[in-house]
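Visitor: Fold the following, please.
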Amino acid sequence: MSQSPESPESTATGFGGSPIGGYLGELAAKVPAPGGGAVAALHAAQAAALVAMVARYTTRAKDAEHRPVVDRIIEAADSARERALALADADAAAFTAVGAAYKLPKDTDQESEQRGAAIEAALLEAARVPAAVVDEADGILVLATELLPIGNPNVVTDIGAAGAAARAAAVTSQLNIEINLGSLPAERTAAFTEVLGRISEITARADSLHQEVLHAVRAG
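Guide: Just a heads-up that it's a prediction; the model follows:
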């Protein structure tokens, strides 16, 4: 990931070890990465963290009957958070690789052919990363929906926030998938049809979760 002069220390250890102020400084800077792909992955990481937090607040004595489910959700959400953070780093690396591929020489037929192959490979990888973010967002939304009926009602709005963040991760990833596939032949993009088709279903489920949380808040 590129570093801005204003925050030289911010991403030395990747997004997982980056102060939020340093990350936002880089996001606002005129540098190629981080950008929307990293933002999508971090939306997913935040969604997972919120689910884990609500689950940890659902470990009271009165929650004992749900403890096996809650413990499983905590473990799954913590793992999803770590994977999403890794995808933020992977997105920055993939975007950098795309830029490097376009800068390859093309003075001879052989160079032009090699450059074209490098661009195609880089664009495919740059589409695979947000596709993986969609998968994470989908799984996190499943956890949030499962947690809602048993979660501590004092933090129910954080389940809604998790759903909103997962939704943002999915729809932002859609944009990044489609922009990277736009320059590729159709036979190379077919593998992404399923994940792209799933995004509308993810957003519908996230919207439904939002309404359920609103209902719980207003009824309480």
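
Visitor: hey, let's count contacts and neighbours off CA atoms from now on
Guide: OK.

Visitor: Contact partners for the residue nearest in space to the middle of the chain?
Guide: Taking C-alpha atoms, centre = their mean, the centroid of the chain lies closest to A41, which sits 2.4 Å from it. If you count contacts by C-alpha atoms under 8 Å, 6 or more residues apart in numbering, A41 has them with 84-85, 87-88, 130, 133, 169.

Visitor: Checking it next. Helix, strand or coil?
Guide: helix (DSSP: H, G, I helix; E, B strand; the rest coil).

Visitor: after the lengthiest helix in the chain, next one along is what?
Guide: Identified as the longest helix of the chain according to DSSP state H is helix 109-147. On the C-terminal side of helix 109-147, the closest following helix or strand by DSSP states H and E is helix 156-181.

Visitor: now the angle from that next one to helix 109-147?
Guide: 160 degrees (axes from the mean of the first three to the mean of the last three C-alpha atoms, to 10 degrees).

Visitor: this one next, for a side-by-side:
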Amino acid sequence: MTSSDTINNYLQRLAARQPTPGGGAAGALHAAQGAALIAMVARYSTGPKYADDADDVERIIAAADGLIPAAVRISDDDEEAFAAVIAAYGLPGGSDDERACRSRAVQAALARAAEPPRALIEVGEQVIALGRELAHIGNANVISDVAAAAEAARAAIATARITLDINIKAIKDTSLQDALQAEVLRADRAIESADDLAGRVRKRVLA
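Guide: Here you go, the predicted model:
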């Protein structure tokens, strides 16, 4: 699991010819890094010079610190969920009963596998929202890292979106398909927000 792995070992597992970890787990780590960058910029935005915004900065620090382990948990959840999908597809299908059982197991596993990307979109949105606040009050010397956080969150959300796209094609429950399609649209809006935040920070840097 990612939460108990070293960076080098995780990357070796990611590069190996094995189904997990995959893109979803990697996307969650993008979000974790984005949250960590927000926390870092906020910590550089403390002291007498930033006294007027001290309460907001402390709130941002606490929120960003909480998002880091939340994103890492999503990485673990995604790895476990995708492993369950692979296991379900591997069930025997020689008889009609076996095929029906396998189909039910696959659909249940696919529904479960849709939960980590949905949670990841939420975390990514929160990283962007915190970055949007910090872009106005943060230390100008490290404000470029808010743009880096926005780009990391964007990558996380885009990864979650493509994961949902795949799940929607395979899931047969039309009500669940509709719910996931709504999440895809939510991801589209969040990606636009991340792009806007990164652009605003760039303008501040280049001004």
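
Visitor: TM value for the aligned chains?
Guide: The pair, once superposed, lands on a TM-score of 0.96 when counted by TM-score structural alignment, normalised by the length of the second structure; 206 aligned residues with a C-alpha RMSD of 1.1 Å.

Visitor: one step back: which positions in the second structure sit opposite the longest helix of the first structure in the alignment?
Guide: On the second structure, the counterpart of helix 109-147 of the first structure by TM-score structural alignment is residues 96-134.

Visitor: And the matching stretch, how far out from the chain middle?
Guide: Using C-alpha atoms, centre = their mean, to the nearest Å, the mean C-alpha position of stretch 96-134 of the second structure is found 11 Å from that of the whole chain.

Visitor: Show the end-to-end separation of it, please.
Guide: 58 Å (C-alpha to C-alpha, to the nearest Å).

Visitor: who's sitting farthest from the centroid in the second structure?
Guide: The second structure, farthest from centre, C-alpha atoms, centre = their mean: S95 at 39.6 Å.

Visitor: Relative to I86 of the second structure, how far out is that one?
Guide: On the measure of C-alpha to C-alpha, S95 of the second structure and I86 of the second structure end up 20 Å apart.

Visitor: again with R99 of the second structure
Guide: 15 Å.

Visitor: swap in Q181 of the second structure?
Guide: Taking C-alpha to C-alpha, one finds Q181 of the second structure at 23 Å from I86 of the second structure.

Visitor: K62 of the first structure maps to what in the second structure?
Guide: Using TM-score structural alignment, K62 of the first structure lines up with K49 in the second structure.

Visitor: Assign that match to helix, strand or coil.
Guide: Assignment for K49 of the second structure (three-state DSSP): helix.

Visitor: That one and G66 of the second structure, how far apart?
Guide: From K49 of the second structure to G66 of the second structure the distance is 26 Å (C-alpha to C-alpha).

Visitor: do the same with D56 of the second structure
Guide: 15 Å.

Visitor: Then S4 of the second structure?
Guide: 17 Å.

Visitor: More neighbours: which of those two?
Guide: G66 (15 against 9; other C-alpha atoms under 10 Å).

Visitor: host element of the more buried one?
Guide: helix 54-89.

Visitor: once aligned to the first structure, how far is that helix on average?
Guide: Following the fit onto the first structure, the mean deviation recorded for helix 54-89 of the second structure is 0.6 Å by mean C-alpha distance after the TM-score superposition for the first structure.

Visitor: elements contacting that helix?
Guide: Helix 54-89 of the second structure sits against helix 23-43, helix 96-113, helix 115-137, with contacts defined as 3 or more C-alpha pairs under 8 Å, 6 or more residues apart in numbering; DSSP states H and E.

Visitor: and of those, who's closest to A207 of the second structure?
Guide: helix 115-137 (13.8 Å; C-alpha to C-alpha).

Visitor: buried ones in the closest one?
Guide: By neighbour count on 16 or more other C-alpha atoms under 10 Å, the buried set for helix 115-137 of the second structure is 115-132, 134-135, 137.

Visitor: Ok, stretch 1-8 of the second structure next?
Guide: 1-2.

Visitor: do the same with stretch 19-27 of the second structure
Guide: Applying 16+ other C-alpha under 10 Å to stretch 19-27 of the second structure flags 20-27 as buried.

Visitor: Switch those over to JSON lines; also include distance to A190 of the second structure.
Guide: Formatted as JSON lines, those follow (distance: C-alpha to C-alpha, whole Å):
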{"residue": "T20", "distance to A190 of the second structure": "26"}
{"residue": "P21", "distance to A190 of the second structure": "24"}
{"residue": "G22", "distance to A190 of the second structure": "22"}
{"residue": "G23", "distance to A190 of the second structure": "19"}
{"residue": "G24", "distance to A190 of the second structure": "17"}
{"residue": "A25", "distance to A190 of the second structure": "19"}
{"residue": "A26", "distance to A190 of the second structure": "18"}
{"residue": "G27", "distance to A190 of the second structure": "15"}
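
Visitor: Of the residues you listed, which is the nearest to A170 of the second structure?
Guide: Checking the buried residues of stretch 19-27 of the second structure one by one against A170 of the second structure (C-alpha to C-alpha), the nearest turns out to be G24, at 16.5 Å.

Visitor: What's the match for the closest one in the first structure?
Guide: Aligned partner of G24 of the second structure by TM-score structural alignment: G37.

Visitor: Surely that match and T172 touch.
Guide: Yes. Taking contacts as C-alpha atoms under 8 Å, G37 of the first structure lies within contact range of T172: 7.3 Å.

Visitor: Quick check: neighbours shared by the two?
Guide: The contact lists of G37 of the first structure and T172 share no entry, where a contact means C-alpha under 8 Å, 6+ apart.

Visitor: Run through the residues that contact the closest residue to T20 of the second structure other than its chain neighbours.
Guide: Nearest residue to T20 of the second structure, sequence neighbours excluded (C-alpha to C-alpha, 6 or more residues apart in numbering): E79, at 5.7 Å. Under the criterion of C-alpha under 8 Å, 6+ apart, the neighbours of E79 of the second structure are 1, 20-22, 24-25.
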